[in-house]
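Asks: build me a model from this:
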Amino acid sequence: MSVTLNGQLLGRTHYATRAVLERELTALGLTFAQSLLLTAVAAAHGPIPGDQAVRRLVDGLKVDLATARGVLAELVDAALVSADADRVTITERGRSVQSRAAAAGAAIGARLWTDLSVDDVAATARVLETVRQRAEAALAAH
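Replies: Coordinates of the predicted model:
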């Protein structure tokens, strides 16, 4: 079977793998966007400016600022992060949920990538990173 590497294949792959992950996230009470923002706040290992947290979601998902701020508000309402004086901090509950989400993501990745050769995975990563950088440059140029 011949496969053409193009945007459609990349998109279908993204949506298929994301759907697998979203099943796990839904069981944890998270959306995909919430999980990304929660992970960004957890990775900071301490309070971070709210604008910085929101910007990570804007840049990562290519959503507008209002949408990203809404996701942050959802995390605050769910007591997964706290926000005060323009600083965002992950709560103990948030760290627990984020840890379970990360474990689910790692398990999914292990299942989906397990029998691929190290060389194939490395080549794929290099190609995808190059395409991502080019797309980011194209977005920045407009």
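Asks: all contacts plus neighbour counts: C-alpha atoms, from now on.
Replies: OK.
Asks: center of this structure, which residue is that?
Replies: In the chain, the centroid-proximal residue (Cα atoms, centre = their mean) is residue 36; its distance is 3.7 Å.
Asks: not counting its neighbours along the chain, what's nearest that residue?
Replies: Closest residue to residue 36 apart from its sequence neighbours, by Cα to Cα, 6 or more residues apart in numbering: residue 57 at 7.0 Å.
Asks: residue 34 is in contact with the one you found, correct?
Replies: No - here residue 57 lies out of contact with residue 34, judged by Cα atoms under 8 Å, at a distance of 9.0 Å.
Asks: contacts for stretch 77-92 next, please.
Replies: 38, 41-42, 46-51, 53, 75-76, 93-95, 97 (Cα atoms under 8 Å, 6 or more residues apart in numbering).
Asks: buried stuff in it?
Replies: Using 16 or more other Cα atoms under 10 Å as the test for burial, stretch 77-92 gives 80, 81, 82, 83, 88, 89, 90, 91.
Asks: which non-adjacent residue is nearest the first one?
Replies: What that stands for is residue 80. Once flanking residues are discounted, residue 80 sits nearest to residue 94: 3.8 Å by Cα to Cα, 6+ apart.
Asks: one more sequence to fold, the one below, so I can look at both together:
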Amino acid sequence: MTTSVPPVNGQVIGLAHYASRAALERVLARSGTTFEQSVALRAVSDNGGTAERARVVGRLTGALKIEEPAALRTVDELTALKLLEEPAPGQVSLTDGGLELFASIRTAGDEIAARVYAGIPAEDLATAGRVLALVTERAEAELAGS
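Replies: Okay, the predicted model is just below:
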């Protein structure tokens, strides 16, 4: 029995994304965290634990292709949940609770990724990364042009 390899297209890429995201969503559901909230926490964490609010909103709108009001609501939700705080006007920082939650999400996500990518040669992953980066760049150009 042989397995046919599908051509790479948006459907194949989307199926891989949604399968991986569904695995992460199960982890997020245990903590009552939405995917959008996890992306916002990552944006703050990636910036050293404090970020300009506009930068976090921009990361949400840019990465998730959501509207600005939805991104603002996500940041407001995290602030109301005391996972983010506003140390200065226009800035948000992870609270101890936010840091702890994000660390647990990151650990679980890393464990999922380790299982999902196990056994795939590094060269194949590097090639896939280059191809997907190019596809993303071209799709972003399409969005900008429309």
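Asks: need the TM-score from the superposition.
Replies: Laid over one another, the chains give 0.95 as their TM-score (TM-score structural alignment, normalised by the length of the first structure), with 142 aligned residues with a Cα RMSD of 1.1 Å.
Asks: returning to what we had before: counterpart of the residue nearest to residue 80 of the first structure in the second structure?
Replies: Taking TM-score structural alignment, residue 94 of the first structure has residue 98 as its aligned residue in the second structure.
Asks: next one: residue 80 of the first structure
Replies: Residue correspondence to the second structure (TM-score structural alignment): residue 80 of the first structure is matched to residue 83.
Asks: just residue 119 of the first structure next, same as before
Replies: Match for residue 119 of the first structure (TM-score structural alignment): residue 123.
Asks: now residue 34 of the first structure
Replies: Checking TM-score structural alignment: residue 34 of the first structure goes with residue 37.
Asks: next: residue 107 of the first structure.
Replies: Aligned by TM-score structural alignment, residue 107 of the first structure pairs with residue 111 of the second structure.
Asks: how many residues are close by its match?
Replies: Residue 111 of the second structure sits with 11 neighbouring residues when counted by other Cα atoms under 10 Å.
Asks: what's the mean deviation for the helix or strand it falls within versus the first structure?
Replies: According to DSSP states H and E, residue 111 of the second structure maps onto helix 96-117. Following the fit onto the first structure, the mean deviation recorded for helix 96-117 of the second structure is 0.4 Å by mean Cα distance after the TM-score superposition for the first structure.
Asks: distance from that helix to the middle of the chain?
Replies: Taking Cα atoms, centre = their mean, to the nearest Å, one finds helix 96-117 of the second structure lying 12 Å from the centre of the chain it belongs to.
Asks: can you name the next helix or strand after it?
Replies: As assigned by DSSP H and E, the chain's next helix or strand after helix 96-117 of the second structure is helix 122-145.
Asks: residue 93 of the second structure belongs to a strand?
Replies: Yes - counting by DSSP: H, G, I helix; E, B strand; the rest coil, residue 93 of the second structure is part of a strand.
Asks: ok, it to residue 27 of the second structure distance?
Replies: Look at residue 93 of the second structure and residue 27 of the second structure: by Cα to Cα, to the nearest Å, they are 23 Å apart.
Asks: which non-adjacent residue is nearest residue 65 of the first structure?
Replies: residue 58 (6.3 Å).
Asks: brain fart, residue 75 of the first structure
Replies: For residue 75 of the first structure, ignoring the flanking residues on the chain, the nearest one in space by Cα to Cα, 6+ apart is residue 81 at 5.7 Å.
Asks: one more: residue 89 of the first structure?
Replies: Per Cα to Cα, 6+ apart, closest to residue 89 of the first structure is residue 47, 4.6 Å.
Asks: residue in the second structure matching the one you found?
Replies: Aligning on TM-score structural alignment places residue 47 of the first structure opposite residue 50 in the second structure.
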